[in-house]
Every structure is written in structure tokens, then in C-alpha cells.
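Asks: Pasting a predicted model and its sequence here:
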Amino acid sequence: MYLETTMKHRLKAIFYSFAVQLVLLHFKKFQILLIFWLALFGAVSGNFMASFGVDSLYLSPEYLGTVNALSAGIVGVSVAIFIMSWNITTFILFCRHFRFLATTTRPFLKYCINNAIIPVIFLGYYFFHAVNFDLHKELLSLSDVLALTGGFLTGFAVIVFLSFGYFFGADITIARNMISLDTSPLALHKGVRPHIVLNSGGSRLIKVTTYLSGRLRVKAVRDVTHYSKEFLESIFSRHHFAAVLSIFIAFVFLMLVGFLLDYEMFQLPAAASITIFFAILVSVAGAFSYFLQSWSVPFVVVLIVLLNILYRYGVIDPTNKAYGLNYGKQIQKAAYSAEHLAALNTPEKMAADSAAMIEVLENWKKRQAVEKPRLFIINVSGGGTRSATFTMGVLQKLDSLCNQQLMRKTFLITGASGGMLGAAYFRALSRERDLGQPVRLQDQRYFDDISKDLLNPTFSSFVARDLAAPAQKFKVGAYEYVKDRAYSFEQQLNKNTRYLLDKELSALQEEEKQALIPTMIFNSVITRDGRKMLISTHPLSFLMKPAGDAGLQLDGDPDAVDFAALLQKQDPMNLRLLTALRMNATFPYVLPNVWLPTEPVIDVMDAGLRDNYGIETAVRFIHVFRHWIRENTSGVTLLQIKDRKGGGWEHPFESKAISEIVTKPLLLLQLNWHKMQQYNQQDQLGMISDLLPGAFNRISFQYLPEKEEMKAALNFHLTQREKIDIRHALDNQVNADSFQDFNKACFNAGN
């Protein structure tokens, strides 16, 4: 009986302790602040924005291209800033609910100690996942993992100690103010009714009997009823200015980072930038709640309406541009209308453009060793860096199998997203070799180049530039643009690919025309109506709608648009190759949609939205030039490089919870989109096979992970284990058979 009573008292004491009551208070009031904690927990566990690779940004942070104690330390600093921001904000919001702290020395320190349950749980959760991730996915040694842990804790501790040192000054001021008072409150002895704080409505909010002191000792709260409410609030308000000042300093720091982001040392790990931004958002949300009280929601609604008005009338312009195009107001915008699109693909124009392309085909044929060569077309799939890396690996091996002649034998390369990044880099390397540069295309370093991180600089720029300092500009030729995360993405891609892609389309025009390099057609999707935007150095009106009987098609209703023809007055050949690649790979949210100078304004995004495999463009091209192909080649070999297994059996869409009965109709299309594309494209390939009987074949290469659960993520960041898995996938039995088929096609079919 005694033990039962004692246990009940202890449990009651724990429940009414300041630490536990604070946790309950967070769930009772201002729950919006917990959303940021939920995002951090989800990011670390991989449940929040998993497809964007956010977990790797936190668990294996990169700084200056390496993962080390310094990079982990910077993330530790950012997490400490977030925790201190959360402590400061909630301290200001909740101080009226625990006025007994005003009678203690260093009340903010005691608040942070008692408010540490959620931060401590998060830190434990973080280290658990970080150690597991670094050991098993980044394949780091135990000593390296310990170094990362030590770096994180060092950075974390530095900020915590600096913060407390900063606030101790305010605490000393509080103590001095209290000396002038007759401070003789009775201690709250055992059995005396604890002080119960009431909110403005008179309801009981929290009940506190004990708290943890600065030395982590349990102490009873003091009765503060003999102090005036105004005096206690004036004491707490002394912290408010210091708190707001500290958050302002954090925001200014983030702005400075944004302005200095071109200097490599200021390119902080993306996780650090995101977390510091969260810290600022916490303080902003707290400020709204503190100053506006019940007017917070109406104020936000009015603010959104005002921003929409300013955007509508062009006062603010957060849109991203295609670097190289002329957006000047003195140039008439291109009309995006049914009539104008119809004028771009008249029979006369299509005939002229087809004749120009046949000239390029003839130039390609002259460079082949036989009278009727095999025409190779390369299709690459979307899939972020995993697709770019797998594409590079496949092309390296194909090139070695055909005596370094792959790019000479290939006429067309097309596809989506990441695959085009790898293909463009390989084409550039091949051209460098042809020009006499010491390039060995099978070198491992080129595989490593394209697999390097693109996510960190993009996310860092999103926080530091797009949100904090969107005022810097740069030039492409005579045209000026705002630096944002798209610019950072292009700059990092440029660096990763040894600056070989740093050129405008005009620089490639003559080489493609003479067939010195394969023609590349970059695709993107117009969000306004789903039409495909085709970017090339060649006129492409013949690809704007399906070939065949015009009577079966709607007049003036093409389903694709020739970029250069549409924007002929906007200097289309000045477009950066890097920008064309980015437009082709505009991963939703990671990269901004690209807005074009048309009337009405249109924007484009990732090619994978309509054709993730590049089949549609290739099939249409073959259909248009089928007569020339029959007369001048031994046939077409379509080399398809995919970042996923075909057949539609992987990742079936299953209902495992009752809630999915509601969400399944909404997610059905999204989760099966790529599979539906595959089914449709099988029909297209079948029709091409009938058009070229016995003269068409497809050789498919697929990234098949060794273990499905270890498959490389669909984003712009790869772990070490994922890079190794992609390398191993080149040698699996499926791809080994495909390489053998290619070998036969290369040497036994007229080449």
C-alpha cells in the first residue's frame, strides 16, 4: 500500500513537473510551431520529402564537396540555432504561464533546461539515423562516423554556450531589478497549494509544482502572487528585445550567405540552410501570434492577396527565366495561340525543315564506313542523378564495344531529365577526344563526375537566395537575369562536368549540322496545355504533330512546339546548353518552372511529365524520315537506357490502410504515370516495327538494383552505396545480354 501511494505521488510529481507541462503546453497552444519539428523528424527518418533526398542532406552533409567533421559541425550549428530560436519564441509566447521563473536567477536557462524534452528526443533520433545511414549507405568507417558525430556536437555546443552567454546579460539585469524589491515570498512548501496560472479566459492551462534548476536539481516552484503582474511581465519583456535581435542577426546572416554564395566557402550544407530558415520561420510565426493574436489568420490572408496583386501587375516577379533568351520589353512577345502554332508547321515549312534535316542525315551518312550504315538513336530516361550516372556508365561501355565510335554511329539523342545530363556530358567528352584532347572516355572519373551532388547547392540557394536575398543578377551575353536556385544548379552541373557544357546552342549549331556530333533534342512540357516544347539547333516543325494522313488530325492543332521557331525574335540560339538541360530536367519543387516570353505567358517543366523515356520524339522522327531510312540505311537500332525495370511489376499500388480508400483515386494516376507511358509506348514501337519490317530493333538497358529496398533514390544526390549499386547494375545478366546484342548490331548489320 505504501509503495503504491509512493508511486502514485511520484507519477503525479512527474506529470506536474515543469518539463512535462511544457510539452503539454506546446500541444495545447501554438501547435503550428510543432510543424517544424515534425518536418525535421520526417526529414531525418526519410518520411518527409524522401523523393527529394532530404534525409541524405541531414545525415551525410557535404561542405566543399566532402563529408567531414566540419560539414557535420555546420549542421550542428544550424540545429542549435533552430532549437534556441524555438526556445526563444516559445519563451516569449508562454512566459505569462510560468511567472514563477521571474523569481529565479537566469530564468531563460531554466526554461531551456525544462523545455529540452523534444530537442533531446530529436538529437537522439538524429544520431540513431545518422550513424546507421553513414555506416550502411555512405559506407564510412566507424572512425569517420565518430568524427562526424564529434563535429556535430562541437558545432551544437558552441552555439548553445554563445546563446546562454548572450542571454545571461539580460538575466543579470533582471536580478538587479529584483534586488530593489522586498523579496520575501514564502517558499512553496510541501502540501501548500501550487500556483495555478490562468489564461485570459480564466481556464486552467498548466499546473506546475516542480522544475529543474540550472544544476538539474528538482525544486519546488515559488508563490509569486505578491508580485504585481506588471512587474513580472516587465522582467520577461527584457528578454524580448534580446530575443528578437538574435533572430534578426540570423536572418541577416542568411542574407549575407545568399549574396556570397558564388564563393565556394559560403556554400553551406543544404541541411544547415534549411534548418536556419526553419529557425527564422519559427520566430516569424511566433511574432505573428504574439503581436497579432487572433488577427494572425486574417493578416496572412490579406498578405497573400496583396502579394498576388503585386505579382499580377508585375511589381514583383519571382519567376525563373530561360538564360540566354531576350525578355526585353522592347521586343514583341511571341504569340502563343492556335493560329500562331498552325503558322509554325504549315506544309511548306515542314517540307523545308525536313529537307534541312535530310541534309544533316546525309552528312551523317558520309561519316560512316559503309554505304548503308545502321542508324543508331539513343533514348535516355528521366530519373535524376541515378539516371545520369547509369546513362554515363552504359554509354562508356557501348563506346568501348564499338571501338570508340559510338557518337559517330549515333545520329539522335533524346529523352528526359537526368538521362540527358549524362548523355550531354558524354557527347561533350567524345567531341573533346575527337578534337585531340587527352580524353579516355572509359575513365572512371567521368562516371564519378556526373554522379556528384547537385542537391546541396540547389537547396542552399533556395533558402539563401530565393527566399532571403533574391536581388543578385548575372548576365548571359547582353541579357540580365536574377540568380536563384536554378542558377546554382546550372553552375554546379557546369563544375561537375568540367565546364564542357558551358556554351550556347549557337556554338553547337554547325557541329550538329555537319553531324560531327549527334543531334540532341531537349524536351520539356508546357504546363498550360501539356504540349511538348522541343529545343534543338535544327528547325523541327515536322515533329510538331504526328506524321501520316493529315485528314486524321485536327487542323492547326499540333501537340508539340518548336522552341526556336516560336521564340525566333527572342534570340533562341543564345540559350545556354545548361539551361536547355535544366528545362529538360525541371524536377518539381527542386527546380523552378521556366517562364517564357510569350503572350499569354507560358512556363515549362520536366519532360518526364509527358514522356519519361524519350520514345515519343524518337518514334515520330523515325516515322517522318522512314523513306530516307529505308533507302539509305540498313535499319534503325534504338538504344533505350532506363533507370527502372520495365513491365510495370515494380512498386505495385496497393491499399494497406483504410485511409487509402479515400486517397487511392487521387494518387492512382500519379503513382502509375510512368507505367502507363510504357504501355502506350509499346504500341508506338510496334507500329514503327511494322513501318520498317526487319529493319528496326530496340536494345534496352535497365538499372536493376541488387536489392529493391536499396534502390538509388530519384533525386539529385547519390550515396556511396547507391553509386556502387549503379556501377554493379551495368554487369547484371539483363544488361550483359543487351551489350551482347549491341555488339552484334554494331558489327553484323552493315557497320
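Replies: Received it, and whenever you're ready, just let me know what you need. Numbering: from 1, shown residues only.

Asks: from here on, contacts and neighbour counts on C-alpha atoms
Replies: Noted.

Asks: So what touches the host helix or strand of Lys12?
Replies: Lys12 belongs to helix 2-15 when assigned by DSSP states H and E. Contacts of helix 2-15 from elsewhere in the structure, counted by C-alpha atoms under 8 Å, 6 or more residues apart in numbering, are 20-21, 209-210.

Asks: who are the neighbours in contact with Leu467?
Replies: Applying C-alpha under 8 Å, 6+ apart to Leu467 gives no contacts.

Asks: Sorry, wrong one. I was asking about Arg238.
Replies: For Arg238, counting by C-alpha under 8 Å, 6+ apart, the contacting residues are 170, 174.

Asks: mind checking how far the helix or strand hosting Thr414 is from the chain centre?
Replies: In this structure, Thr414 sits in strand 410-415 according to DSSP H and E. Remark: strand 410-415 is offset 27 Å from the chain centroid, using C-alpha atoms, centre = their mean, to the nearest Å.

Asks: Now do the end-to-end distance for stretch 251-267.
Replies: The first and last residues of stretch 251-267 sit 16 Å apart, counting by C-alpha to C-alpha, to the nearest Å.

Asks: List the buried residues of it.
Replies: If you call a residue buried by 16 or more other C-alpha atoms under 10 Å, then stretch 251-267 has these buried ones: 251, 254-261, 266-267.

Asks: In addition, the following structure is provided for comparison:
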Amino acid sequence: MFEEVNLLFFCTCFLPGIQYIRGAITMFRTLYFFFPKVYYSFPVQLLLNNFRRTQVLLLCWIIVFAMITGNFGKYLGIPYLFLDPEYLNRVNFTSFFIMGAVTAGFTTAFHITSYINDGHRFSFVGTLPKPFTKFAVNNSLIPFVFLAIYLYEIIVFQVNNEYRSQYGLITSVAGLLTGYGMMTLVFYTYFRLTNKDIFRYVVCRIDERLKSSVKMTRASAIKKLDIARKKQVRVDYYWDRTRFKPVENISFYDKATILQVFDQNHLNLVIIELFIFALVLVLGLFKDNPVFQLPAASSFVIFLTIFVMLSGAFKYWFGGWSATVGLILFLVVNYLVGEDFFSRKYEAFGLNYNTYPAEYNIRSLQHLNDSAHQEGDRRVTLIGLKNWRKKFGEEKPKMVFLCVSGGGKRAALWALSALQRADSLTNGALMKQSILVTGASGGLIGASYFRELKLRALLGEKIEPYAAVHRDRIATDNLNPLIFSLMASDLFVGFTQ
């Protein structure tokens, strides 16, 4: 009886603890065997490789992440360009379709640059069917997270700020995903038709000697071949379609042949990059056509895409010297900018450029500010005031000074609307009694616009200064053409007009 009590006491007190310890041991064993599989998987190793070697690409991703989440340029309205893109003065399926397409292009440029610069560190990829596609799929952790957050931010913004209906919200999301999917499909089809795996490569060149092929590769291939042989990144599993597959032993493959597979893929990727450059140049020729004036955010993404490709090419060709060469290039460009080498002539509307330009220096400014000029200005102003008073036939007519505030497009629309309303209520007396219009920024644009309308009506033109069409015109988007012109024209000084 006593032994049974002791056994019961032991089971009651210690058995749960033993079971807990066994469970903990089992969990740690599972983590012990599971962690290496995750850590040495291809997606994780590519992510770590991006942090180690491609900080410039990560910086580009950080910028767009910060923009869509409102952590960069919020007070300038930059996030709204991504969350509510406007195309041809409309936010609709087409505007989001364009955003999806350029986002897919930026993602593809990221994959291309990573593949060209670091693909040789993962030699097993060269032995797989469709190597670039496999590489891109496993390199999609960052793009996938970005796309998910982008969709979330769009939905939140459209619901909470734009009060979009369910149909409008579905249309916007469908436009983004359709553009992203179609552009990705175009790139995938091209790579599927052009890129070769190691088996197709060997079959196509079975009659050529390997040594002669190796001699024809670029000088940088020597370093890449050394990396392919000695400095490989360990990868145990890679994602293929619907599941992870173990990496097979590739020791029996010749590293030089694998490297040539990468080189053949690189050529096709360079063709894509050249196509994007050419497309931007062609679009620049039609920058004055509203159809080609893409949403401002998409123009910025295209600019980032070009920057990513240039940085990748720079690192690929100069390798460890890329930082030094980049610094030298920066100093050279900075010097040329100081010498006005890249300057283009922009003519201000209303100025006569057929005469000799006025001097602009300290001496000329002091001359214009001397007592004689001040007295001349005073006399001219006095004559103008007397002529203004003669219009009313009274000694002290009411004099109105207009002052408008700045604030960009909103201030311009507000100033125009307020002046239209006030002048119409006074039967035109407001502008007739006004002697001066002053202010800043957008408000002056609206005031100048209304003043021009009144002047043309006074000169006999068939124009209605108070019509709503003028408010629609001044509220029309002009950021898209400005940003697009900056990207497609000013970015390539000397190539476009």
C-alpha cells in the first residue's frame, strides 16, 4: 500500500515535468533540423545576399516602401501619387494598370541586376531548366512583400480618403494586378524563348571546343569563374513551382560551362535593358501628347528602373573598382555641370530673346538702385495712379489691393474661384477698382489667370471670365507632364528636344 502511494505521488508530481521536458526536447530537435533548411533555402540566401552585396538595390526598395507607406514625402503629397495615380485626368483602371506594369518592370530590373551580378555565386542555378526564371522566383521575397503592402495601402487609402465604392475599389485593384501580371508574362515569355539551360547549351555547341569558348568570354569572366569554383554560397533547397526541391550535386558539371550558360542569359537580359532605354527615348519624342504622359509615380518608378539597371551594369563591369570609378565619374560630371556642359536653353514666355541680354552683376544692380532710378520709378508710378483715378471721375475712389496666398494647385484654384465669385457679385467693380495684385506661388497663378481673362474680355474677345470651364482648366493635372518630361527628356540631355 505504501509503495502504491509513493508511485502515485511520483507520477503526480514528476510525470508532467518529464512530459514537458520531452516536449521541449522534441521542439528543439524540430527547430534544430528545420532551421538549417530555412536558413539555407535559396530565397533566404538571396535575401541575405542582397543585404551583403546589393545595398544600392535595397536602397531603391526602401525608397518606394517609404513612399507608399507615407514615411517619405508625405507633406509633399508623394504617397498620393502612388495610392491615387491619375492618367488623362482620371483615376481608373487604366491609371492603376500603368502603375502595375511599371512596378513589374522595376521588379524585373531588380531580378536582372541581381542575376547578372550574383548569379554565378549560385552555380547550381545554371544547371536548372529556365535558370533565370528559377532565380527570379526565389528572389521575389522583397517584391512580393512590396506588392502586398502596396495593395493594402491602396485599399485603405481608397476606402478612407476617396470613399470609393466596392466596384471602384475592385476596378483599381484589378487594374494594378492586371498590369503587373501582363508585364510579368511578357518578360517571362521572352526569357522562356531565349534563355538556355546547361543541357540546351551543350547540345547547341557540342561541336565546339570548350577551351576556345572560354577564351572568348569577357575579362571579368576570369574572376567569376574563380568565384564559381571556390566561393559558392551554400544552398540546400530552392523553390520550384509549388514546393521546395533539394539542390542536386553539381560537382560533375564543368564550372566554365555553367558560367557560359550565365553569360548567354546575360546577353538576353542586356537586350531587355537596351529595349527599356530605347522605349524611354521614344516616349520622350511624344512627351507633349497627353496619351504618353504617364502618371507621375510611374515616371518615377521608370527612373528608378533605369537607375537600378545602370548601377547593376556599373558594378558588373567594374567589380571592386565600382566605388572608385563612381566617385571619379561623379567629380567629372560635377565639373561639366559647373561649366554648363549639360545646360539647355529654356525660354521664358513673354521675353524677347532677339536683343542683347541685360547684364546681371553687382554693378548693374547697384546702378538700377541708385537715387535717379528711384526717382524715375516714383514719377512713373505717380502718373499711373493719376491715370487710374481719372477712370472714376472722383477725387478719392476706392482702391483695392489683392493679396493671394501660395499653396500650389489648390491655391491657384481657390484664388481663381474666389476672384470669379467676388468680381461677379460686384458686377466687375472688384477688378476695376484693383490697382495691385500680389502674393505667392500658386495663388498668383490663379490671380494672373483671372486677370488675363478680364483683359481679353475687355479687348473684345468672346470669352466669359466667370465660366466654370476656367476652373476645370486650372485644376487640370500638370504634374504628370512635368515629371514625365523630366524623366523622358531632361534625363537624356542632348538626345531629345
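Replies: Here it is on my side, so go on. All values reported here derive from a predicted model rather than from experimental measurement.

Asks: TM-score them against each other, please.
Replies: Once superposed, chain against chain, the TM-score is 0.84 (TM-score structural alignment, normalised by the length of structure 2); 456 aligned residues with a C-alpha RMSD of 2.8 Å.

Asks: and the aligned partner of Ile358 of structure 1 in structure 2, how many neighbours?
Replies: Superposed on structure 2 with TM-score structural alignment, Ile358 of structure 1 falls opposite Leu382. A count of nearby residues for Leu382 of structure 2, using other C-alpha atoms under 10 Å, gives 12.

Asks: For my notes, confirm Leu382 of structure 2 occurs in a helix.
Replies: Yes: with DSSP: H, G, I helix; E, B strand; the rest coil as the criterion, Leu382 of structure 2 is part of a helix.

Asks: measure it to Ile435 of structure 2 for me?
Replies: 12 Å.

Asks: for Lys345 of structure 2, same thing?
Replies: Distance of Lys345 of structure 2 to Ile435 of structure 2, given as C-alpha to C-alpha: 35 Å.

Asks: These two: who's more crowded?
Replies: When neighbours are counted by other C-alpha under 10 Å, Lys345 of structure 2 and Ile435 differ, and Ile435 comes out ahead with 15 against 5.

Asks: who's in contact with that one?
Replies: 388, 399-401.

Asks: Check Phe342 of structure 2 too.
Replies: 336, 493-494.

Asks: Look up how far Gly350 of structure 2 lies from it.
Replies: 25 Å.

Asks: Then Phe492 of structure 2?
Replies: From Phe492 of structure 2 to Gly350 of structure 2 the distance is 27 Å (C-alpha to C-alpha).

Asks: Repeat that for Gly446 of structure 2.
Replies: 18 Å.

Asks: Looking only at neighbour counts, state which of the two leads.
Replies: Gly446 (29 against 6).

Asks: And for Arg53 of structure 2, the neighbour number?
Replies: Arg53 of structure 2 - counted by other C-alpha under 10 Å - has 13 other residues nearby.

Asks: quick one: contacts for the counterpart of it in structure 1?
Replies: Here Arg53 of structure 2 is matched to Lys29 in structure 1, going by TM-score structural alignment. Counting by C-alpha under 8 Å, 6+ apart, Lys29 of structure 1 makes contact with nothing.

Asks: Over to the one 4 residues further on?
Replies: The contact partners of Leu33 of structure 1, taken as C-alpha under 8 Å, 6+ apart, are 86, 282, 285-286.

Asks: Just tell me what Gly105 of structure 2 corresponds to in structure 1.
Replies: Using TM-score structural alignment, Gly105 of structure 2 pairs with Ile81 in structure 1.

Asks: hmm, I was thinking of Ser95 of structure 2
Replies: Aligned counterpart of Ser95 of structure 2 in structure 1: Ser71 (TM-score structural alignment).

Asks: Could you do Gln293 of structure 2 as well?
Replies: Looks like Gln293 of structure 2 aligns to Gln267 there (TM-score structural alignment).
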